[in-house]
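> Below are the sequence and a predicted model; questions follow.
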Amino acid sequence: MKTRTAQRGCMAAAVALAMLQLGTAQAQSAGDTASAAPADGLNLERIVVTGTTGGTSKMKSSNSVSSMELDTILHNAPTSAAEVLRSVPGLRAESSGGEGNANITVRGLPISAGGARYVQIQEDGLPVLQFGDFNFTTPDSFIKIDSTLDHLEVVRGGSASTLATNSPGGIINFISKNGKEKGGSVAISRGLGYDQTRVDFDYGAPLSERTRFFIGGSWRTGEGIRHSGVNSEKGGQIRGNVTHEFDSGFVRLSFKHLDDQSPTALPVPVSVRNGRIGEIAGIDPRKASFYSPFWVPDMVLNKDNQRVATNVNDGLHVKSDSVGVEASVKLGQGWSVSENFRYADNSGRFTGVFPSNSGSDGSYVFASGPNQGKPYIGRAFSAVVFNTSIDDASNTLSDTKLAKTFVLDSGKLTTTAGLYLSQQKLGLT
């Protein structure tokens, strides 16, 4: 079945961050410079404007706000965006499909139909997907955690429902590095007890007095954390941006290329006796994998109604090519305008094996592999293959904001108006 949806709406939104290092604070609106107070142990003076119309500290914000630095994120050794979110208070993240296709919600709201129906997941202030609960196509699948990430901001409830679309529960914003700090890193890692080889790199530096660049990414290959006998992890991403600052603001051009494949980790059969769930002999839910080099091709129909042979071991394969422009300009007399634009060409495929029962003992015949045609006596279960092609999940997003600051006797009054336009396509086969 193939469906297409599109949405257009309006909102006023802005994204800002403060980067803490060596006891100092440095504020950025997705990368632009501003001043901030010295950091304290709880980062209460960090400037956060995700889900607000203007920058404010965590202490002064009326929203429920959490932020997490890259060092903290990497210390937890997450394998997916969902695992990062488990460390955020008030969020519930279920890695029910492996590295992607997770179920995410906030405290007080249910996980409905999978995905992230009540939460908007963003990269640098714009949605990854306009809706969070597309079947087999969730926004967390297109986010890969590596050293290109600067930090994470999460707003739970409050203004999230009015300053972002499809987000009554909150906004989750993954904010990228932009070369503000000169230098970088290269890391090569090898799994201990599992087959994975991974390379991460990032580097930023000035091109001139007012122009800087950043580039980084990651690449990996191997079986993954569960033994499968096949190379089910391969690919990665590369991201970069160029920022030019001038007296009244800045402009930034950015790009992202993602082509990554990871194994799906769906539920496994278990036994239920007297209302208690137990392990079936030989099938450990913590380690079991349905991947095998002996799977025969799964024949499906593509969007043109033609037969296509697919590999069950491909798991979750996501592709994304995006370009973006971000700018902020002070017009004088208290006026300022900002624009955040991105086009993303998203596609991929979700393939996974899902057990339909707990199995039964009997006599069978091997269908493939080195024992093809030979008898098999033992436990076997029926399985369903989820095999969905993400033909098109591209979107075009534009967030424009106009603000005016009035100087009053008792302080300052800032008014903001915004226009948010989006077009989201979805084609599944």
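Nice, I can see it. These numbers were taken from a predicted model, which means no experiment stands behind them.

> drop to CA atoms for contacts and neighbour counts, all remaining ones
Noted.

> Report all helices and strands that the host helix or strand of Tyr203 contacts.
For Tyr203, the element it lies in under DSSP states H and E is strand 195-206. When contacts are defined as 3 or more CA pairs under 8 Å, 6 or more residues apart in numbering; DSSP states H and E, strand 195-206 packs onto strand 183-190, strand 211-224.

> my guess is Asp143 contacts Ala81, does it?
Quick fix: residue 143 reads Ile, not Asp. Yes: under the criterion of CA atoms under 8 Å, Ile143 makes contact with Ala81 at 6.4 Å.

> who touches Ala113 in this structure?
By CA atoms under 8 Å, 6 or more residues apart in numbering, the contact set of Ala113 is Asp133.

> Tell me the secondary structure at it.
Classification of Ala113 by DSSP: H, G, I helix; E, B strand; the rest coil places it in coil.

> Pick the most deeply packed of the helices and strands packed on strand 195-206.
Mean neighbour count (mean count of other CA atoms under 10 Å) peaks for strand 211-224 among the helices and strands packed on strand 195-206, with a mean of 22.

> longest strand anywhere in the chain?
When secondary structure is assigned using DSSP state E, the longest strand within the chain turns out to be strand 335-355.

> second one coming, line it up with the first:
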Amino acid sequence: MPTAAIAKDRDAGTASGAENGAAAAEAADADSAPKVEELFSTGVAKGRDRLDSATSTSSLRASEIEKFGVRSLAEVFRNIPGIRAEAIGEGLGSYTIRGLPLAANGSKWLNFQEDGLPVVEFGDINYLTPDSLLRFDLNLAQIETIRGGSASTFASNSPGGVINLISKTGDVEGGTIQATTGLDYGESRLDFAYGAKLSDTVRFHIGGFYREGEGPRDQGFTAYRGGQIKFNITKDLPTGYIRLYGKYLNDQTPLYQGVPLAVSGSNDDPRYTNVPGFDASRDVIQSRNLGNYVIPNGENEPTRFDARQGINPTVKSIGLEAQFDVADWTITERFRFSDISGSVQLVLPLRIAPAATILGVLNAPGGSLRYVNGDRTGQVVPNAATATLNGNGILVSGMLYSPQMKNMDNVTNDLRASRVWKAGAGDLTTTFGIYASRQSVFNDFLGSNIVTDVRSGGNTALVDVIDAGGVAQTQGGFFNFNGSVAASFDVDYQVLAPYASVNYKVGKFSFGGSIRFDRGNVEGQAFGYTIGRQNFPTQSVDVNRDGVISVAETRTAQFDFNAPSLVDYNYDYTSYSASVNYRVSDAFAAFARYSRGGRAAADRILVTPTIDPVTGQLAGGEDGFDVVTQTEVGLKFRKSNVTLNLTGFLADTSEVNRQVTSNAAGETVAFLIERDYRAYGLEFEGAVTFGGFNLTAGATYTKAEITDDVTQPQFIGNTPRRQPDLIFQATPQYQTDLFTAGVNIVGHTDSFAQDANQLKLPGFAIVSPFLQVRAAEGVSVMVNVNNVFDTLGIVEISQGALPANGVVTARTINPRTVSAAVRVSF
């Protein structure tokens, strides 16, 4: 759970806050190392004591995270106050903060960083969200988070806040090997880490992990396979350091999309249960029977893909970080180049309904089914038997998406200079910096409409739809090939952002101000579908090359590379922040802050009316970015064994985005939104320690509202979808020399499934106990139970109202999983 970051102001010439924060975390996590003060530096000019800083910040040490029994980064981030993390799987999660809207997946308003630089420039790139490129392992020293405040001006595209994963750097010598296995689910994992000094001034750290297994859900195949390795080497200088680091990530993980869930009752009081023969938290649509398939690729050539790959990113990055003094100025330089590519395979249900409904939608009313694969291959299901198929009579008409990330490279450089001046009775800290980045978005979006049954145990299979006249409307379970969603983007985003800040500390007061000017240049081309276009052109293509054109093959989309939609526009915006902090006493402080931050639009506005396809320029009235203004007022208390932080906030947001939801017929659709929002609330974070007992807790109360809506004015005054009034976290634990035992609790209250504010999503709490036993010196055994009560936690429902057929499309958290680990430190 978040802990108070304790730091003292540093004179110019000492190591950075991030450097000292990592060292502190490493030392605190070492068995015999002394406790070291922790500096907080993320999203601020210089590391300083939290009680002297007008910011809302939290830190999570790696030694605390490992107790939670988390299976993904989303499950880590949900332990941070103010953060709404929809923990479903490893990657492509949905994140927001303090009531800012969640129109799409990813982290539009939050900047995910690794060692002080963003992982990708935009947190909501289609199918390349930053959590897909990050992993929690033994390389991690701690996670620092800043919410609101100066995050707007010390990082681009971060008006909501920054989450920064800080790596170990070899400050504490020694190594660790850890073996972890699932006791009631299929996964085995091996982690290692080692750090040492090569000389008095040179140190290094290396670590990584590898894992394999089916995972916590019944997929019927090895869905997890891969890992990462990270390395850094640091040369300490008389007034700073220089560090070279690298990372290689190649990790295949499943992507858990919507599944059928039965619902009864009313919109205000719905009752959700599993459909017969299918467990919504354990079973999947994307099973072992959905393997190799052939569709046209981004060059219109029939190509074989493997649906079992799930999310499979590859990241090869190299970076340089340095800090040193020049004429009383502290210079900090950070640079990283990341070669990013990969692919995603997922089944997005377009409609989950009784078989008769699906047959009617797919041109086969009164028709029959024929199994394509699985243990029923070739079996015919006559029309009279479709209503009782698998005991539930349900079919899925889904989109088999295959985004191919050809080149998603990111190169980033951040150079800043800081100096502390004596000014009258106080100290004036000035910082000047310049940030530059290039984000490539070169990908193909391929997607075909498929039909499957609904069955448990990883046995869901493709079925062919045959009309009443005996004509197959599908081929191998495919209704079309790339259908109406094929798209290809080849666009570069270049960002240049100078920034500056001042902080004047005199007596008990600190006055701060910062400003950042972001200018972006976007160039490239886009091909394919356009939101709002009707009758997407398709052709007859012999996809399987059997010499016969089937009905399904007449619905094949082909890219027309002679008709690109141009992308060629610029944008610029100014972010600023002003604050005052009053240190009432050694233990108590109060602050106030007002901020304005921007967030540039990325690929989600491509092939939409926001961009003129002929000129590539932004359409009339569009400016290519969204704005968040925030007011914060906070109180902080820290004394011996008690830490309490309380922050009130008010945020106004404007947004243009692409949102996926369901229409009145229950079909999944995408449309453009242009809205304004307001959110206000209260955020609490605290920690109490008495002897061996420790309690950390957090809670955020939020009231959010749609204040304006250009495209759907009927939603004005409604609460944004999936926005609960209260989110909460708590971790009580008891520690002795022999063991540590405790429980991690996270949860939230009810929310609305969609912006129409009809169907409710029930709130829930996830309880996860843990036990660590120090069996011998350097040897520990850990047992973690995630979701011990096997709670059915629903994080998303596509439908906005109770459907007539009593079945919704839902995404759920993982079921109960129990893991055991043995760690050896040397």
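That came in fine, so what should we check first? Because the structure is a prediction, the values reported are computed rather than measured.

> residue boundaries of the helices in structure 2?
Secondary structure of structure 2, counting by DSSP state H: helices at 17-29, 62-65, 73-77, 151-154, 355-361.

> now for the ones you listed, which one comes closest to Phe649 of structure 2?
Closest to Phe649 of structure 2 of the helices of structure 2, according to CA to CA: helix 151-154, at 14.7 Å.

> so where is the closest one in structure 1?
Counting by TM-score structural alignment, helix 151-154 of structure 2 pairs with residues 160-163 of structure 1.

> Mean distance between that stretch and structure 2 after superposition?
Aligned to structure 2 and superposed, stretch 160-163 of structure 1 gives a mean residue distance of 1.1 Å (mean CA distance after the TM-score superposition for structure 1).

> starting at the chain centroid, how far to that stretch?
Distance, stretch centre to chain centre, for stretch 160-163 of structure 1: 20 Å (CA atoms, centre = their mean, to the nearest Å).

> Stretch 509-526 of structure 2 now?
Worked out by CA atoms, centre = their mean, stretch 509-526 of structure 2 lies 22 Å from the chain centre.

> Where does that stretch end up in structure 1?
So stretch 509-526 of structure 2 sits over no part of structure 1, by TM-score structural alignment.

> how about that stretch: buried residues?
Neighbour counts over stretch 509-526 of structure 2 (16 or more other CA atoms under 10 Å) mark 509-520, 522-526 as buried.

> And Met59 of structure 1? What does it align with in structure 2?
So, by TM-score structural alignment, Met59 of structure 1 is matched to Leu51.

> In a markdown table: the helices and strands packed on strand 195-206 of structure 1, plus distance to Gly315 of structure 1.
Listed next are these as a markdown table, based on distance: least, CA to CA, whole Å:
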| stretch | distance to Gly315 of structure 1 |
| --- | --- |
| strand 183-190 | 22 |
| strand 211-224 | 12 |
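
> Relative to Tyr420 of structure 1, which of those is closest?
Nearest to Tyr420 of structure 1, of all those, is strand 211-224, at 27.2 Å by CA to CA.

> for that closest one, packing partners?
Counting contacts by 3+ CA pairs under 8 Å, 6+ apart, strand 211-224 of structure 1 is packed against strand 195-206, strand 233-246.

> whereabouts in structure 2 does that strand align?
Under TM-score structural alignment, the match for strand 211-224 of structure 1 in structure 2 covers residues 202-215.

> Against Ala590 of structure 2, how distant is the match of Met59 of structure 1?
Look at Leu51 of structure 2 and Ala590 of structure 2: by CA to CA, to the nearest Å, they are 8 Å apart.

> And for Arg658 of structure 2?
Using CA to CA, Arg658 of structure 2 is found at 39 Å from Ala590 of structure 2.

> who has more neighbours, those two?
For Arg658 of structure 2 and Ala590, the more surrounded residue by other CA atoms under 10 Å is Ala590, and the numbers stand at 22 against 19.

> Grab the nearest non-local neighbour of that one.
Leaving out its chain neighbours, the residue that sits closest to Ala590 of structure 2 by CA to CA, 6 or more residues apart in numbering is Leu635, at 4.5 Å.

> how about the one you found, what's its match in structure 1?
Using TM-score structural alignment, Leu635 of structure 2 lacks an equivalent in structure 1.

> For Leu635 of structure 2, give me its contacts.
Leu635 of structure 2 neighbours (CA under 8 Å, 6+ apart): Phe588, Ala589, Ala590, Phe591, Asn645, Leu646, Thr647.

> Pull out the buried members of these.
Buried members of the contacts of Leu635 of structure 2, scored by 16+ other CA under 10 Å, are Phe588, Ala589, Ala590, Phe591, Asn645, Leu646, Thr647.

> The third one contacts Glu632, doesn't it?
No: here Ala590 of structure 2 does not reach Glu632: they are 10.8 Å apart, not a contact under CA under 8 Å.

> before we move on, the earlier item: among the buried ones among the contacts of Leu635 of structure 2, which lie within strands?
Residues from the buried ones among the contacts of Leu635 of structure 2 lying in strands, with DSSP E as the criterion: Phe588, Ala589, Ala590, Phe591, Asn645, Leu646, Thr647.

> pretty sure the first one is touching Asp52, no?
No: the pair Phe588 of structure 2 / Asp52 is not scored as a contact, 9.8 Å apart, by CA under 8 Å.

> how about the strands in the stretch 251-400 of structure 1?
271-273, 276-278, 298-301, 307-310, 316-332, 335-355, 360-365, 375-380, 383-392, 395-408 (DSSP state E, counting those that start in this stretch).

> can you tell which of those strands is closest to Asp260 of structure 1?
strand 316-332 (5.6 Å).

> List the buried residues of the closest one.
Residues of strand 316-332 of structure 1 classed as buried: 316-330 (neighbour count, 16+ other CA under 10 Å).

> Now do it: everything it contacts.
100, 141-142, 248-264, 336-352.

> Among the residues you listed, name the buried ones.
Taking 16+ other CA under 10 Å as the criterion, what is buried in those is 100, 141-142, 249-264, 336-352.

> that older thread, how far off strand 395-408 does the longest strand of structure 1 point, in degrees?
Put simply, strand 335-355 of structure 1 runs at 140 degrees to strand 395-408, going by axes from the mean of the first three to the mean of the last three CA atoms, to 10 degrees.
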